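> got a sequence here, can you model it:
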Amino acid sequence: MFDNIQFTTLNPSHFIQVLHCALKSVRSYVRLMMKEMELAKWDIVAATKAIEPSAMLAKQSHACFLFESFVCKTMLQGFDSHDFSGLKSLHREQYFNAFKTLKSANPKSFLVQNPKSGFAKFIRDKYLKLVHPKMECSFFGNLNQRKMVISGGFSDTAFFMAFTEMGRRFWLLHCLGLSMSDQVSVFQVMKGYRFSEVYMENVSEESLFIDEIVDGADVDFRVGFTVVPGFKIGKTVIQSQVYLSPVINPNGTSLLDGNTLR
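Purely as a prediction, here's the structure:
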């Protein structure tokens, strides 16, 4: 994967490629997580309300966007910090070397061989933050995976391996970002802010069509929630991915005012 990337030719398109791979793994992990929820007889609607109580979804199947939002927010927490990857502060080329080392590695083998590495620490920390004990217990009937992770080990279940692959791609994304610039950060678009093509991309055109909207109503479309935060690498901005929701204005005046970002 990404064998053609060289330190001397790094540019934002490389970051976007790795980001797309990371988001692909997020979607795969969310599908697996939702499947486990269904098998465990979870109330999916209640689970989405716990993430974003007032979210208005155009289709029931769009619940996946809320789970993707939760996963991305958790996995990217601390991305602004050089400590995110569990590595000590390195020079840009050293971050790129770390990227090269793990980009083609088998994550399971790497963890077994390097249980005290920055990547291993990252995987342990993020798993414990993302997977609540009640969730794990409802999925598997016990907390064995959690206990193993806390004790420094790593499970070989499909669920944990899917998480590890997703974590690997976010770890690579961070190392690649710091290979390009010392200033790497994420930004979250606040709920209710107006759409900006500069900073945002709408994840679903279907979100613009809600059955409850009465024809002729004065409607604006605002950010319902952020699915994937945006990124800033030096002076380069990479759009966030948002879910737009309709806002009906009872007074007939425009809602398109105010700022876009916090």
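
> CA atoms for contacts and neighbours, from now on please.
Noted.

> most centrally placed residue in the chain?
Nearest to the geometric centre of the chain sits C72, at 1.7 Å (CA atoms, centre = their mean).

> could you double-check that it lies in contact with G230?
No - using CA atoms under 8 Å, C72 is not in contact with G230; the gap is 10.8 Å.

> hmm, back to that, quickly find the element holding the residue nearest to the centre of the chain.
C72 is part of helix 63-75 when elements are defined by DSSP states H and E.

> repeat for L102
Assigning secondary structure by DSSP H and E places L102 in helix 92-103.

> check which helices and strands the next helix or strand after that helix sits against.
The first helix or strand that comes after helix 92-103 along the chain, using DSSP H and E, is helix 107-113. The helices and strands touching helix 107-113, judged by 3 or more CA pairs under 8 Å, 6 or more residues apart in numbering; DSSP states H and E, are helix 158-180.

> list of residues touching the helix it packs on?
For helix 158-180, contacts defined as CA atoms under 8 Å, 6 or more residues apart in numbering pick out 7, 10-11, 15, 18-19, 21-22, 25-26, 28-29, 32-33, 75-76, 79, 82, 84-85, 91-96, 98-99, 102-103, 107-108, 119, 122-123, 126-127, 155, 184, 233.

> hmm, try it at 6 Å
With CA atoms under 6 Å, 6 or more residues apart in numbering as the test, helix 158-180 has contacts from A22, S25, S85, R92, E93, Y95, F96, F99.

> how many neighbours does the fourth one have?
It refers to R92. Using other CA atoms under 10 Å, R92 has 17 other residues around it.

> distance check, it against Q17.
Taken as CA to CA, to the nearest Å, the spacing of R92 relative to Q17 amounts to 19 Å.

> repeat that for the third one.
In this structure, S85 and Q17 are separated by 19 Å, where distance is defined by CA to CA.

> another for comparison:
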Amino acid sequence: MTEMMDGTSPTPKAPPISEMFQKFALAFKTKTFEFFADESAAENPPTSTVSPSSTQPKISFPIRKNPDVGVALPIESCLEAQVQENQSKLRVLGIASDHLQAGIDRKDNEVSALRKQLVDLQKSNFKLANRATHKFTKILIDLMRKAGWDLDLAANSVHADIEYAKTGHNRYAFLSYVCLGMFRGFDLKKFGLDEGDTEILCNGHVSDSVKTHSSLKQLLEHVSSSPVELLHRNPNCEFSKFCEKKYQELVHPTMESSIFSNLDKNEEVLNSWRSLRIFYESFVNMASAVWMLHKLAISFDPVFEIFQVERGLIFQWYIWKI
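Purely as a prediction, here's the structure:
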């Protein structure tokens, strides 16, 4: 109090130690917070979102990933997809190929079966033609006998100087005469009906597929109906011309008039090859069998061959059976 009253300034007191420690601690704490704040800002920089401008050009690059991580590249994925697609197509084509091959094998089996049937039909038709020629020859011999013919003399006129083991064996001369007449022209495409008829190609030569198809068609049409009915229905057909030609070759006018003029008056007699019903039907059936045999032979590729045994050869039955 005395000093203040005298007007003299008082001397400042030194701050206490506790206050100094508080200020120091506060400054240290502040610096510590600033240090850690700067370090956190350095580790996590602030992010900013920038919306692209409509006028700013977009630049894109193909995304390629590291192949080491096991993820396929886009180009490799496309190629793999194409490979899988092609493999799928190949599997489909393989199934279709197997199906077509099975169809081909089935058709081959059918063709083989039909070829076997065709061969069997040819053998059957040959036997039919053989029986038909025997039947017609027998009827012809009976007519000649009724007409008073000398059968030995007639047989000698067909094949001279033949010594027969038995009297009745002269019928083989007439059978030979009928067979040679019916099969004359068998190696020709039209069976000798046309003047310019050409020979059938044999021995493995290529046959005409068009004419082969025509022969098969005629064969099927002929088989589907009776030969006698066929002549009545179409008297100008090719088969009718064949019958007319073969009859004129076998039974010439002198022979015909001699046979039919001496028959009994009770029998129906006409001035043509249709004179007797039995004679007529037997000849037509024989001609039909030979006609079908010819059409059937042309249908084969190569076509069947016909051969003629030379005179003077020794007859062997087992060869004939073959």
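
> trace C175 of structure 1 over to structure 2, please.
With TM-score structural alignment as the criterion, C175 of structure 1 lines up with K295 in structure 2.

> then C72 of structure 1?
Counting by TM-score structural alignment, C72 of structure 1 corresponds to C179 in structure 2.

> and the nearest residue to that match once chain neighbours are set aside, what element?
In space, and not counting its chain neighbours, C179 of structure 2 is closest to T133: 6.9 Å by CA to CA, 6 or more residues apart in numbering. Element membership for T133 of structure 2, per DSSP H and E: helix 74-146.

> from the chain's centroid, how far away is that helix?
Counting by CA atoms, centre = their mean, to the nearest Å, helix 74-146 of structure 2 is centred 7 Å from the centre of its parent chain.

> re the thing from before, can you put the contacts of helix 158-180 of structure 1 in TSV and add distance to T164 of structure 1?
As requested, the contacts of helix 158-180 of structure 1 are exported to TSV (distance: CA to CA, whole Å):
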residue	distance to T164 of structure 1
A22	11
S25	10
S85	14
R92	25
E93	25
Y95	20
F96	20
F99	16
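
> alignment lookup: the residue nearest to C179 of structure 2 to structure 1.
In structure 1, T133 of structure 2 lines up with V26, judged by TM-score structural alignment.

> neighbours around that match, how many?
Neighbourhood size, V26 of structure 1 [other CA under 10 Å]: 25.

> now T101 of structure 1
T101 of structure 1, neighbours per other CA under 10 Å, totals 12.

> picking that back up, how about the helix holding L102 of structure 1: buried residues?
Across helix 92-103 of structure 1, burial judged by 16 or more other CA atoms under 10 Å covers R92, E93, Y95, F96, N97, A98, F99, K100, L102, K103.

> what residue in structure 2 is paired with the fifth one?
Right, N97 of structure 1. Aligned by TM-score structural alignment, N97 of structure 1 pairs with K217 of structure 2.

> who touches G192 of structure 2 in this structure?
Counting by CA under 6 Å, 6+ apart, G192 of structure 2 touches G185.

> which SSE is it in?
Counting by DSSP H and E, no helix or strand carries G192 of structure 2.

> swap in the one 5 residues further on?
Assigned by DSSP H and E, D197 of structure 2 falls within no helix or strand.

> count the neighbours of it for me.
14.

> what's the separation between it and F24 of structure 2?
141 Å.

> would you say F225 of structure 1 is within a strand?
Yes - assessed by DSSP: H, G, I helix; E, B strand; the rest coil, F225 of structure 1 belongs to a strand.

> counterpart of it in structure 2?
Aligned against structure 2 by TM-score structural alignment, F225 of structure 1 finds no counterpart at all.

> do A158 of structure 1 as well
Aligning on TM-score structural alignment places A158 of structure 1 opposite I278 in structure 2.

> and the gap between that match and V228 of structure 2?
From I278 of structure 2 across to V228 of structure 2, the span is 12 Å (CA to CA).

> swap in D38 of structure 2?
126 Å.

> pick out whichever of these two has more residues nearby.
Taking neighbours as other CA under 10 Å, D38 of structure 2 and V228 compare with V228 leading, 14 against 10.

> that one maps to what in structure 1?
The alignment partner of V228 of structure 2 in structure 1, by TM-score structural alignment, is K108.

> got it, and L313 of structure 2?
Aligning on TM-score structural alignment places L313 of structure 2 opposite Y193 in structure 1.

> so that match touches V223, yeah?
Yes - applying CA atoms under 6 Å, one finds Y193 of structure 1 in contact with V223, separated by 5.4 Å.

> comparing these two, which residue is more hemmed in?
Under the neighbour definition other CA under 10 Å, Y193 of structure 1 and V223 were set side by side, and V223 has more, 24 against 21.

> what sits against that one?
K191, G192, Y193, Y243, L244.

> not counting stretch 38-50 of structure 1 itself, show me its contacts.
The contact list for stretch 38-50 of structure 1, computed with CA under 6 Å, 6+ apart, reads F139.

> which bit of structure 2 covers it?
Residues 145-157 of structure 2 are where stretch 38-50 of structure 1 aligns, with TM-score structural alignment as the criterion.

> now the matching stretch: buried residues?
By neighbour count on 16+ other CA under 10 Å, the buried set for stretch 145-157 of structure 2 is A147, L151, A155.

> pick the one among those closest to T2 of structure 2.
Closest approach to T2 of structure 2 among those (CA to CA): A155, at 199.6 Å.
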